[in-house]
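Sequence unavailable; structure follows:
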């Protein structure tokens, strides 16, 4: 108890405060892709496949935008529903669905494994601390911190990564179609 009294509570904290300018600090230390340190080779390949299939979803969205004009024209002007444009639109929807499922499956699998790895690392780090750290820490701070930090990582890696790759690809391909069409 005597060694805790003279210390600053922040210096005994397990979680250090982030630097004032988080973006420049992450660039200096190269921590933008720090979660990849905990990935195995298989997880990196799954993430790559998830991003590539997410890009395939974005490409199919942009192509569907090109097909929408002729599809609406044929539907409003009485063309048969079995025409070529209608069937191509259905095929594109099926391909986009398959790409989206594979993309979400890959990124969610990696996010689940990362969540388990990070929880294990948190607990190992907590068990390495001396007893005085537990005296200075608030009782519910660690479980709350573990749940929020790992939950944010899970959402970002599992769901948002595939959505980001699809949206970015759709935006780039749509601009290319708009310029060259």
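Good, I have the coordinates. Bear in mind that the values here come from a model prediction, so they are computed numbers and not experimental data. Numbers count the residues shown, from 1 in each chain.

C-alpha only now, for contacts and for neighbours.
OK.

residues near residue 117, how many?
Residues contacting residue 117 under the criterion other Cα atoms under 10 Å number 13.

do residue 93 as well
Quick note: residue 93 (other Cα under 10 Å) scores 16 neighbours.

Now do the contacts for it.
residue 60 (Cα atoms under 8 Å, 6 or more residues apart in numbering).

Quick check: residue 60 touching residue 96?
Yes: Residue 60 lies in contact with residue 96 (Cα atoms under 8 Å); the separation is 5.9 Å.

Next one: the residue nearest to residue 154 when sequence neighbours are not counted from residue 100, what distance?
Residue nearest to residue 154 in three dimensions, not counting chain neighbours: residue 111, with 5.2 Å by Cα to Cα, 6 or more residues apart in numbering. Plainly put, residue 111 is 16 Å away from residue 100 if you go by Cα to Cα, to the nearest Å.

Repeat that for residue 123.
If you go by Cα to Cα, the gap between residue 123 and residue 100 works out to 34 Å.

who has more neighbours, those two?
residue 100 (22 against 12).

chain center to the one helix or strand the more buried one maps to: distance?
Using DSSP states H and E, residue 100 sits in helix 84-127. Relative to its parent chain, helix 84-127 has a centroid offset of 9 Å by Cα atoms, centre = their mean, to the nearest Å.

Go through the helix or strand following that helix and flag the buried ones.
Remark: after helix 84-127, the chain's next helix or strand is helix 131-136, criterion DSSP H and E. By neighbour count on 16 or more other Cα atoms under 10 Å, the buried set for helix 131-136 is 133, 136.

Against that first model, consider the following:
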């Protein structure tokens, strides 16, 4: 996790603990629909019996189970949001500091020899802001959402095999029809996002350079 190319290379022990609890919270958050459907299936089976009557004790029993599911999912979602948001803020703060230190350590000739498309002086602020915000959003939103959706998929599949393995086995191949287009769409969106970030960096740098030139003209 602390490798040179890892997005979490600035994470310390506290951040690792936060990510661990955040991951557990994401898994618990993803259990919302599987557990709810599992309990509801039991209720439907109760109503589908031959006599067709359900006692109030049975209704209260399943109502309590749904309440417990709601409490579990609510606590999991709270832990998920708290832990991932906190560690995202801590890690991106270190990234900003490390990036700025790296730029300030460069020789003056480094900025004179860079092309317009690279991370030169006029792009430092824009690049730090855009990249750090993108990484913070990825850590505090995208990763926990991905973990929660994966948890939902796995546990829905598990409960489906528990309740009716024949029907689940027959329907499982159709999930490929949803997974493959999603992967292709995600790859295309990632490429477009990288191009957009680079374009915004250049545009922001040019805007800062123009505003700086205007201030210089007004100063004289």
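Everything's here; your move. Treat the numbers as computed from the prediction; the structure is a model and nothing was measured.

more neighbours, residue 60 and residue 96 of the first structure?
Neighbour count, other Cα under 10 Å: between residue 60 of the first structure and residue 96, residue 60 has more, with 24 against 21.

tell me the secondary structure for residue 183 of the second structure?
Secondary structure, DSSP: H, G, I helix; E, B strand; the rest coil: residue 183 of the second structure is helix.

Now which residue in the first structure aligns to it?
Aligned counterpart of residue 183 of the second structure in the first structure: none (TM-score structural alignment).

how many neighbours does residue 183 of the second structure have?
Residue 183 of the second structure has 11 neighbouring residues, counting by other Cα under 10 Å.

Same question for residue 70 of the first structure.
The number of residues packed around residue 70 of the first structure, counting by other Cα under 10 Å, is 12.

any idea how far it is from residue 59 of the first structure?
18 Å.

Next up, the contacts around residue 53 of the first structure.
99-100, 102-103, 162.

State the span of the second structure onto which the helix holding residue 100 of the first structure is aligned.
Under TM-score structural alignment, the match for helix 84-127 of the first structure is residues 61-104.

Mean per-residue distance, that stretch versus the first structure.
Once fitted to the first structure, stretch 61-104 of the second structure is off its aligned match by 0.8 Å on average (mean Cα distance after the TM-score superposition for the first structure).

Would you mind measuring from the residue nearest the centre of the second structure to residue 80 of the second structure?
In the second structure, the centroid-proximal residue (Cα atoms, centre = their mean) is residue 142; its distance is 1.6 Å. Residue 142 of the second structure is 12 Å from residue 80 of the second structure, where distance means Cα to Cα.

What's the match for residue 37 of the second structure in the first structure?
So residue 37 of the second structure corresponds to residue 65, using TM-score structural alignment.

Please state the offset of stretch 166-175 of the first structure from the chain centre?
17 Å.

In the second structure, point out the residues matching it.
With TM-score structural alignment as the criterion, stretch 166-175 of the first structure aligns to 148-157.

contact partners of the matching stretch?
Under Cα under 8 Å, 6+ apart, the answer for stretch 148-157 of the second structure is 26-34, 168.

Could you identify which of the residues you listed has the most neighbours?
Neighbour counts for the contacts of stretch 148-157 of the second structure, by other Cα under 10 Å, peak at residue 26, which reaches 29 neighbours.

Find the nearest non-adjacent residue to that one, please.
With Cα to Cα, 6+ apart, the residue lying closest to residue 26 of the second structure is residue 148, at 4.7 Å.

Tell me, how many residues neighbour that neighbour?
24.

Then residue 81 of the second structure?
Residues near residue 81 of the second structure, counting by other Cα under 10 Å: 16.

cool, residue 162 of the first structure as well?
Neighbours of residue 162 of the first structure using other Cα under 10 Å come to 30.
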